[in-house]
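Enquirer: Just the structure for this:
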Amino acid sequence: MSSGSDIEALRRIGWRDADPAARVARVVAQHRAGYEVHDGHAVIPAQPDGRFLKRRIDPAERPAVGDFVVLDDAEPPTIERILPRRSTLTRAAAGERYARQIIAANIDYVLVLTGLDGDFNPRRIERYLLLIEGSGAQPVVLLTKADRTEDAEAKCAALRERLPESTPVHAINARDPASVEHLAGYLKPGDTVVLVGSSGAGKSTLTNTLMGETRMATGAVRASDSRGRHTTTHRALLPLAGGACLIDTPGMRELKLTGEESLDLFADIEELALRCRFADCAHESEPGCAVQAAIAAGELDAERWRNYVKLKGEREEQAATLEARLKQQGRAKTPGRRSGQRGRGRDEV
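Expert: Coordinates of the predicted model:
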């Protein structure tokens, strides 16, 4: 049984459950040589139990940054087991073999960073939002480098029209503490946020501003596409002075869907398709197509429609791959039903 001071210390790094009957810590970093965990008092090295090192184990079953884990009493300790996750942000790992990769666990908000420069891409933002759907976390879109453009508010307004009303969109200057003050609502004591976005979008810059010191390296971006090099090389959980926890991640060049996402982001389009004259309408040149009529009337953005078709196809492809993998393992299930979801897709736009 932990002492009262231990429980309060754990709560400062996001613990929300009752007094644990074991030695509990939170994973703050993962390296090739092992893990770093925080017990509420200090960061200590830890090694995974041997079963986590088996070759055929699903990567999602290994400890991930943000996990609360049970340690043994050795020094340095061994991670014996992972405690139940209240939220999990995942993507399909790169490569031909299907595998899920956990980006972060036990998170409250996912801050999606996109630069208001050559990095600005609404299609990629929608892809991130699909990955976040069903994770158990709330997405927040941050348009960075607002100080470098004159049409920041116009881009914000256009993006808000395109995204669900429940998704906040903010334009910020990640270097300016005053500009990021309104993010305080997502950084309450005990909350955990994870930063995601392309290299050069400003994740490390925002991390440094929120930390009040330079903790993460930052780098220049290419003039051609406003992308940067990977200055963050691994995921890291950092406790903030105000009591929240921040997880910074390397820039993700590939955003493969897992096959389990819903398409709730495009619920309006799916509802529109139900109004077509023919049930098997391909939404191309068929008479009575409600989708094409909406595009012609300016009620549906043609580019958003194309992105929906692309993502839906990728999701279905990944869902089929996932189902075949589960059947091969002898535990087939119907994919796409987690938290009201339907299915998935693949790569970054």
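Enquirer: CA only for contacts and neighbour counts going forward, please
Expert: Noted.
Enquirer: Now stretch 172-180: buried residues?
Expert: Within stretch 172-180, the residues scored as buried using 16 or more other Cα atoms under 10 Å are 172-175, 180.
Enquirer: what does stretch 46-65 give?
Expert: 46-49, 52, 59, 62-65.
Enquirer: Format those residues as a markdown table; extra columns: distance to residue 8 and secondary structure.
Expert: Shown next, in a markdown table, are those (distance: Cα to Cα, whole Å; DSSP: H, G, I helix; E, B strand; the rest coil):
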| residue | distance to residue 8 | secondary structure |
| --- | --- | --- |
| 46 | 22 | strand |
| 47 | 25 | strand |
| 48 | 25 | strand |
| 49 | 27 | coil |
| 52 | 29 | helix |
| 59 | 31 | helix |
| 62 | 27 | coil |
| 63 | 23 | coil |
| 64 | 23 | coil |
| 65 | 21 | coil |
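Enquirer: for comparison, sequence B:
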Amino acid sequence: MGDITSLGWTPERDAELPAGCRPGRVARVDRGRLTVLTADGERHASPGPLRGDTGPAVGDWVALRGELAVAVLPRRTAFTRGAAGRTSAEQVVAANLDLVLVVDALSTAPRLRRVERYLAVAWGSGATPVVVLSKADLCADVPAAVRAVAEHALGVDVLPGSSVTGAGLDAVRALLGPGRTAAMVGPSGVGKSSLANALAGTTVAATREVRDGDGRGRHTTTARELHLLPGGGLLVDTPGMRELGLVDDDGLDTAYADVAELAAGCRFRDCAHRTEPGCAVAAAIDDGRLDPARYTAWRKLQAEARRQALRSDARARAAEHARVRAVQRAHRTQPNRVR
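Expert: Sure thing, here's the model as predicted:
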């Protein structure tokens, strides 16, 4: 491998590396063990007493001291999702990304609401989202499908492609220059693993057919993994996500820039966009400029982000209360305290 910059390292990170350590990029996280890419090739490391807010995720840079990863270096970007269930926990899917490839399949009609949700999370990651429409060989009218998605993916490139014929994949490869990192995200069955294999030029991910009858996908990738591509780029293949919960609303106004711009033009700042006079959103729906389903999706994701924020606040308050109670208990048990 030789040159660490081929893995995405930049000179600005030199000052972040603790003395006596060398950098490595996390390619895979298994229980109790990391697979790490270094200037000398692939290594295995154990996470030691790490300095950093969270444990290492795929795409993270870690400081290696011998066979121990002793620190997670600051993340530039991170694609995160809310954990399933009624919890405020966050899960880092992949870190230090330049691009997020939101994959949907053209074997069926594009699921626009799902694409919008992924784009909202992708914009919030700090990376640049791109929509990749896989299985283009199974679509009768690819240009029409691309136009339909592009109308709901504002400011985002929409690239059709086929891992079977290879059509359209050069446009995806062109985005992944040396040292650039992308993560493919999307539900099971949309062809992420097949795309990863096609882009890598070899089998790096197992593939399976979609289920008979309902066309829904099976989980083939079982762990996130960072792959080096022939052109020098890096690609994170991720398992299919049954749920993609929002962590916050950071990317919402970008993913729904048209709706947010309309809402900013309402007469009243606290407009609920229902029956208020001077509502620009309602006017746009009435005259056909705004798809009411898109507006409904925006409000749904706003409400979800608010609920997640409230859960996070409650969790922080509970943690602080527990800390105070622990201090009080420790104080009461001190033998020499004044009574």
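Enquirer: circling back to that earlier point, please identify which pair of the buried residues of stretch 46-65 of the first structure lies farthest apart.
Expert: Pairwise distances across these peak at 18.0 Å for 46 and 59 (criterion: Cα to Cα).
Enquirer: picking up where we left off before, and which of the buried residues of stretch 46-65 of the first structure is nearest residue 277 of the first structure?
Expert: For these, the nearest to residue 277 of the first structure is residue 59 (45.3 Å; Cα to Cα).
Enquirer: Other residues contacting stretch 235-250 of the first structure?
Expert: Stretch 235-250 of the first structure is contacted by residues 12-14, 27-30, 65-66, 103-104, 187-196, 199, 203-204, 207, 210-211, 230-234 when judged by Cα atoms under 8 Å, 6 or more residues apart in numbering.
Enquirer: Among those, which are located in strands?
Expert: 27-30, 103-104, 192-196 (DSSP state E).
Enquirer: For residue 42 of the first structure, state which of these is nearest.
Expert: After measuring these against residue 42 of the first structure - Cα to Cα - the closest member comes out as residue 28, at 10.9 Å.
Enquirer: Quick check: the closest one vs residue 107 of the first structure, distance?
Expert: To residue 107 of the first structure, residue 28 of the first structure is 13 Å away according to Cα to Cα, to the nearest Å.
Enquirer: Quick check: neighbours shared by the two?
Expert: residue 66.
Enquirer: so what corresponds to residue 215 of the second structure in the first structure?
Expert: In the first structure, residue 215 of the second structure lines up with residue 226, judged by TM-score structural alignment.
Enquirer: how about the nearest residue to its match once chain neighbours are set aside, what does it touch?
Expert: Closest residue to residue 226 of the first structure apart from its sequence neighbours, by Cα to Cα, 6 or more residues apart in numbering: residue 118 at 5.0 Å. Shown in contact with residue 118 of the first structure (Cα under 8 Å, 6+ apart): 224-227.
Enquirer: and residue 118 of the first structure, what pairs with it in the second structure?
Expert: That one, residue 118 of the first structure, aligns with residue 108 by TM-score structural alignment.
Enquirer: Is that match part of a helix or strand, or is it coil?
Expert: coil (DSSP: H, G, I helix; E, B strand; the rest coil).
Enquirer: Run a quick neighbour tally on the match of residue 215 of the second structure.
Expert: Neighbour count of residue 226 of the first structure, defined by other Cα atoms under 10 Å: 18.
Enquirer: Quick check, residue 82 of the second structure in contact with residue 241.
Expert: No - using Cα atoms under 8 Å, residue 82 of the second structure is not in contact with residue 241; the gap is 11.4 Å.
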